[in-house]
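A.B. asks: mind folding the following:
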Amino acid sequence: MIIDRWFEDRRAALACMTTALLIGALSLGGESLTELLRYDRSAIFAGQWWRALSGHLVHASVGHTLLNVAGLVLIALLFPEPLPLWRWAWRLLILSLGISALMLWRLPELGWYVGLSGTLHGLFVLGFWWLFRQGDKLAPLLLIVLIGKLVWEHFNGPITSNEALVGVPVLVEAHSYGALCAVIYLALARLGARLSAPRTNTGDI
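C.D. replies: Down below sits the predicted model:
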């Protein structure tokens, strides 16, 4: 089983742990720091561009924080991809900024947003792709589960228990945007790999 490869290379676990520690450190700043860093539409248009990234690293409650940290742990266990830390950071950056860009474009009524759940959905898609490339039979099943979850949320709204744990309404659009950004990321990475094939053909993304 692919999860056994976690014991061969710990870089995925290190990357997830680093992200979790950053999220935990930011949570110690309390509500005032959260308000300073959260995605805020009017503040972003006023020039506070960092919120498009930092908004995904702060959370509404302890339960919200723990839920997303648990998501990071699950990613580390399911997808022990041997990525250098800089490439993990690059993925976080691209997915988070992509989600924020889509929220600015598609959700003008959204005043503010916090949480990593959208980015996590994107990371799951990237993980499924890596599993598929490894020939793991678990990948298609996991992808079907994720698609089913997104479809359910689109038509029925968020899972009630999750919303109660988070403490604020769950923005299901962020989940779909995260998955979409991951698909675009993969498509562009594949295109870049093909264009640079005469020079290198590592396939790393």
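
A.B. asks: switch to C-alpha atoms for all contacts and neighbour counts from now on
C.D. replies: OK.

A.B. asks: now do the strands in the protein.
C.D. replies: 39-40, 112-113 (DSSP state E).

A.B. asks: what about the longest helix in this protein?
C.D. replies: helix 172-195 (DSSP state H).

A.B. asks: what's near enough to touch the most centrally placed residue in the chain?
C.D. replies: Nearest to the mean C-alpha position of the chain, counting by CA atoms, centre = their mean, stands T119 at 1.8 Å. By CA atoms under 8 Å, 6 or more residues apart in numbering, T119 lies in contact with 56, 92, 95-96, 99, 175, 178.

A.B. asks: which of the strands of the chain is buried the deepest?
C.D. replies: Burial of the strands of the chain is given as mean neighbour count (mean count of other CA atoms under 10 Å); strand 39-40 ranks first at a mean of 26.

A.B. asks: just list what that one packs against, helices and strands only.
C.D. replies: helix 51-54, strand 112-113 (3 or more CA pairs under 8 Å, 6 or more residues apart in numbering; DSSP states H and E).

A.B. asks: which residues sit against it?
C.D. replies: Contacts of strand 39-40 (CA under 8 Å, 6+ apart): 51-56, 100, 111-114.

A.B. asks: now render the residues you listed as TSV, adding distance to T34.
C.D. replies: Output for the contacts of strand 39-40, formatted as TSV (distance: CA to CA, whole Å):
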residue	distance to T34
R51	10
A52	13
L53	13
S54	9
G55	8
H56	10
S100	16
G111	14
W112	11
Y113	10
V114	8
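
A.B. asks: I have a second one here; can you model it like the first so I can compare?
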Amino acid sequence: MTSLGQYLGLSGVLHAVFAFWALKEALEGRRSSWLLVIGGVVKVGWESIYGAPVATAALIEANVATQAHAIGLIAGLGLALYYHYRR
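C.D. replies: Presented below is the predicted three-dimensional model:
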């Protein structure tokens, strides 16, 4: 796998893990975690509409994988909902 492929995978997985734990905690009653869920959705939505910040691309010296972020977010939220309702 190329380094870009590894980067895409890591980026998506990080967004999925963040979304999963934020929504899991929110659904378990930790009200402040809803701010994390909303923040994640707004961040990925912003990236999808306007693109990633130029400063972020400069910092990591690569293009930002906004599609991987969106897929990871959706996967994490979906898994958290599945986990919550299966319990």
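
A.B. asks: where does the TM-score land?
C.D. replies: With the length set by TM-score structural alignment, normalised by the length of structure 2, the two chains reach a TM-score of 0.79; 87 aligned residues with a CA RMSD of 2.3 Å.

A.B. asks: show me which pair in the contacts of T119 of structure 1 is furthest apart.
C.D. replies: L92 and H175 (14.2 Å; CA to CA).

A.B. asks: could you pull out the helices in structure 1 for me?
C.D. replies: 11-27, 30-37, 41-45, 51-54, 62-78, 85-106, 117-133, 138-156, 160-166, 172-195.

A.B. asks: closest to G203 of structure 1 out of the ones you listed?
C.D. replies: So among the helices of structure 1, helix 172-195 is nearest, using CA to CA, at 6.2 Å.

A.B. asks: list the residues that contact F20 of structure 2.
C.D. replies: Neighbours of F20 of structure 2 in contact, by CA under 8 Å, 6+ apart: 76-80.

A.B. asks: and it, what's its match in structure 1?
C.D. replies: Under the alignment by TM-score structural alignment, F20 of structure 2 pairs with L126 in structure 1.

A.B. asks: kindly report the same for L36 of structure 2.
C.D. replies: L36 of structure 2 maps onto L142 in structure 1, by TM-score structural alignment.

A.B. asks: settle this for me: its match is touching F128, isn't it.
C.D. replies: Yes - the pair L142 of structure 1 and F128 qualifies as a contact (CA atoms under 8 Å) at a distance of 7.2 Å.

A.B. asks: which of these two has more neighbours?
C.D. replies: Legend: neighbour count by other CA atoms under 10 Å for L142 of structure 1 and F128, higher for F128 (23 against 16).

A.B. asks: ok, so what distance separates the more buried one from A52 of structure 1?
C.D. replies: 26 Å (CA to CA, to the nearest Å).

A.B. asks: one more: S176 of structure 1?
C.D. replies: For S176 of structure 1 relative to A52 of structure 1 (CA to CA), the value is 17 Å.

A.B. asks: likewise for A139 of structure 1?
C.D. replies: 31 Å.

A.B. asks: out of those two, which sits in the busier spot?
C.D. replies: More crowded of A139 of structure 1 and A52, by other CA under 10 Å: A52, with 25 against 21.

A.B. asks: and that one, what's its match in structure 2?
C.D. replies: In structure 2, A52 of structure 1 lands on no residue (TM-score structural alignment).

A.B. asks: residues contacting A52 of structure 1?
C.D. replies: 38-40, 44, 96-97, 100-101.

A.B. asks: can you pull the contacts of the counterpart of Q67 of structure 2 in structure 1?
C.D. replies: Alignment note (TM-score structural alignment): Q67 of structure 2 maps to E173 of structure 1. By CA under 8 Å, 6+ apart, E173 of structure 1 lies in contact with H154.

A.B. asks: ok, E173 of structure 1 to W112 of structure 1 distance?
C.D. replies: For E173 of structure 1 relative to W112 of structure 1 (CA to CA), the value is 13 Å.
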